[in-house]
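Peer 1: For reference, the sequence and a predicted model appear below.
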Amino acid sequence: MAVKEDTRLTALEVMRDAPVIPVIVLYDVAHAVPLARALVAGGIRMLEVTLRTPQALQCIEAIAKEVPDAVAGAGTIRSAADAQASALAGAKFGVSPGYTRSVGKACHDIGLPLLPGVATGSEIMSAQEDGYTQLKFFPAMQAGGLPMLKAWQGPFGDVTFCPTGGISLANAPDFLALSNVACVGGSWIVPTDAIAKGDWGRIETLAREASQLKR
């Protein structure tokens, strides 16, 4: 299934919408809609629902159908089949933990904007060869953090990154201050315990804090 042309985003639009893209893990479909509404109320619209649980695709579908102000995306895309299933569920963008040509081609063919994961210069070059210049730097802290992103500003000055992995409210401003960073990915605004308890007010507050970060 291809994403409809009139609703298609670009990867850069996804990255520039807010300073943070939440990295969401959901185990209960009933949590999807109230979580999305809380995040939107806090100023966060681009929602990365990771394909780490059996319920993930149903959660994406519920958000896509019931929360029109949210933009549901699929994270942890690792195969062409993942990309297809995500688009069928209503995802408007995809995020992958790494990059393969087959995943890149599948997303291109169905019109699903993709933020491919990279951790090395060679991976950046592979993604660029296939037309991808908006990339997820993952796992950011473990793969070199701020010094690595600063080092990449020279040889990869035409690439924009979304560092993800070990990002928090405390260190996000340092990443967002870099010229080659458009946003960060983070799970701190969607704590597992808050989701389990249905504490949507706490999540809205965390989202509002994140949406006001400077970049």
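Peer 2: Yep, that arrived. Residues are numbered from 1 along each chain as shown.

Peer 1: Only C-alpha atoms from now on, for both contacts and neighbour counts.
Peer 2: Will do.

Peer 1: What's the separation between the spatially closest residue to T133 that is not a sequence neighbour and S102?
Peer 2: Distance criterion C-alpha to C-alpha, 6 or more residues apart in numbering; nearest residue to T133, sequence neighbours excluded, is V159 at 4.9 Å. Applying C-alpha to C-alpha, to the nearest Å, the value for V159 to S102 is 21 Å.

Peer 1: follow-up on the earlier one: isn't the residue nearest to T133 up against Q134?
Peer 2: Yes: in this structure, V159 is within contact of Q134 by C-alpha atoms under 8 Å, at 6.0 Å.

Peer 1: Could I get the full set of helices for the chain?
Peer 2: 11-16, 32-41, 56-66, 80-89, 101-110, 121-129, 145-152, 172-176, 192-197, 200-211 (DSSP state H).

Peer 1: gap between the shortest one and the chain center?
Peer 2: Looking back up the chat, that one is helix 172-176. Remark: helix 172-176 is offset 16 Å from the chain centroid, using C-alpha atoms, centre = their mean, to the nearest Å.

Peer 1: next one: stretch 99-106
Peer 2: 17 Å.

Peer 1: same thing with stretch 149-161?
Peer 2: Relative to its parent chain, stretch 149-161 has a centroid offset of 19 Å by C-alpha atoms, centre = their mean.

Peer 1: same thing with stretch 21-37?
Peer 2: 14 Å.

Peer 1: what do you get for stretch 107-123?
Peer 2: 12 Å.

Peer 1: How about stretch 11-21?
Peer 2: Worked out by C-alpha atoms, centre = their mean, stretch 11-21 lies 8 Å from the chain centre.

Peer 1: and what of stretch 199-211?
Peer 2: With C-alpha atoms, centre = their mean, you get 17 Å for stretch 199-211.

Peer 1: second one coming, line it up with the first:
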Amino acid sequence: MKLLEGHPVIPVVVLDDATRAADLGRALVGGGVPIAEVTLRTPAALDAIATMARNRDLLVGAGTVLTPDQATAAAQAGARFAVCPGLSRAVVERCRMLGLPVLPGVSTATEVLAALEIGLEAVKFFPAATSGGAPAVAALAAVFADVRFVPTGGITAANAGDYLALPSVLAVGGSWMVPRSAPIDEIRELVGGVRDVAAAAGR
């Protein structure tokens, strides 16, 4: 997924209040992490995506996309990519119709093969920490050499480098720098450390 190249760490955002979205977007851009996956887990998510999408320096996607209709709503709100916890052919087909790059979730070789069979070259590895972590990604990559992985789920500042050190990993998704209810000042400070995490892994 070329869209994500140059973005080794993707903040996974849960927003209960869309009025926080603009400040959060500015904090990400200001900290050198100009990307966000806003999960569709709250009623405020689509409004938050719409607000953040107005920031032209920020690449905004929708996470936790479970249905084709959610993919459509996310695209209409301004999302530029979609992320799913699992592999749904219906969601992938809708995203293709919309011209919306999509990362479906996988955790097994069978699921990676299914993704390849429908023409996907990049997938979300989820939930990463409980599905074997970086060693599991490395094992899958040994078999599926052309697949790029975006591990998400249980990624922290302490273990992100283990994943980013793998050539098969396109990026990691994490929420450690965007705690759900944290003040914006705290988020700014946490975001400031993300580039150090990526740099330590050679990214």
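Peer 2: That came through, no problem. Note that the coordinates shown come from a computational prediction; the quantities given were computed from them, not determined experimentally.

Peer 1: TM-score for these two?
Peer 2: Once superposed, chain against chain, the TM-score is 0.94 (TM-score structural alignment, normalised by the length of structure 2); 199 aligned residues with a C-alpha RMSD of 1.1 Å.

Peer 1: just to revisit the earlier point, any idea what the residue nearest to T133 of structure 1 aligns with in structure 2?
Peer 2: Aligning on TM-score structural alignment places V159 of structure 1 opposite V147 in structure 2.

Peer 1: who touches its match in this structure?
Peer 2: Applying C-alpha atoms under 8 Å, 6 or more residues apart in numbering, one finds that V147 of structure 2 lies in contact with E121, A122, V123, A141, S168.

Peer 1: Next, find the distance separating it from L140 of structure 2.
Peer 2: Taking C-alpha to C-alpha, one finds V147 of structure 2 at 9 Å from L140 of structure 2.

Peer 1: Same question for V12 of structure 2.
Peer 2: From V12 of structure 2 to L140 of structure 2 the distance is 24 Å (C-alpha to C-alpha).

Peer 1: Compare these two and say which is more crowded by neighbours.
Peer 2: In terms of neighbours (other C-alpha atoms under 10 Å), V12 is the more surrounded of V12 of structure 2 and L140; the figures are 24 against 18.

Peer 1: Please name the residues that touch the more buried one.
Peer 2: V12 of structure 2 touches A36, E37, V38, T39, G63, G173, G174, S175, V178, counting by C-alpha under 8 Å, 6+ apart.

Peer 1: L114 of structure 1 touches A106, doesn't it?
Peer 2: No: the criterion here is C-alpha under 8 Å, and L114 of structure 1 misses it with A106 at 9.9 Å.

Peer 1: which one of those two has more residues nearby?
Peer 2: Per other C-alpha under 10 Å, whichever of L114 of structure 1 and A106 has more neighbours is L114, with 29 against 18.

Peer 1: corresponding residue for P43 of structure 2 in structure 1?
Peer 2: Under TM-score structural alignment, P43 of structure 2 pairs with P54 in structure 1.

Peer 1: so what's the closest residue to that match other than its chain neighbours up against?
Peer 2: Spatially, and ignoring its direct neighbours in sequence, P54 of structure 1 is nearest to Y27 (7.6 Å; C-alpha to C-alpha, 6+ apart). In this structure, Y27 of structure 1 makes contact with T53, P54, Q55, A56, judged by C-alpha under 8 Å, 6+ apart.

Peer 1: So among those, which ones count as buried?
Peer 2: The neighbour-count criterion (16 or more other C-alpha atoms under 10 Å) marks Q55, A56 among the contacts of Y27 of structure 1 as buried.

Peer 1: quick revisit: so which two of the contacts of V12 of structure 2 are the farthest from each other?
Peer 2: Greatest spacing in those, by C-alpha to C-alpha: G63 and V178 (14.5 Å).

Peer 1: what about these two, which has more around it?
Peer 2: Of the pair G63 of structure 2 and V178, G63 is the one with more neighbours under other C-alpha under 10 Å, namely 28 against 24.

Peer 1: Give the aligned range of stretch 121-134 of structure 2 in structure 1.
Peer 2: Going by TM-score structural alignment, stretch 121-134 of structure 2 sits over residues 133-146 in structure 1.

Peer 1: tell me which residues of the matching stretch are tucked away?
Peer 2: 133-141, 143-146.

Peer 1: Same question for stretch 190-203 of structure 2.
Peer 2: Buried residues in stretch 190-203 of structure 2 (16+ other C-alpha under 10 Å): L190, V191, G192, V194, R195, V197, A198, A201, R203.

Peer 1: Skipping adjacent residues, who's closest to the aligned partner of the first one in structure 1 in space?
Peer 2: Read that as L190 of structure 2. Aligned counterpart of L190 of structure 2 in structure 1: L206 (TM-score structural alignment). In this structure, L206 of structure 1 finds its nearest non-sequential neighbour in I189, 5.1 Å apart by C-alpha to C-alpha, 6+ apart.

Peer 1: Could you measure from G30 of structure 2 over to V12 of structure 2?
Peer 2: From G30 of structure 2 to V12 of structure 2 the distance is 17 Å (C-alpha to C-alpha).

Peer 1: And for D57 of structure 2?
Peer 2: 17 Å.
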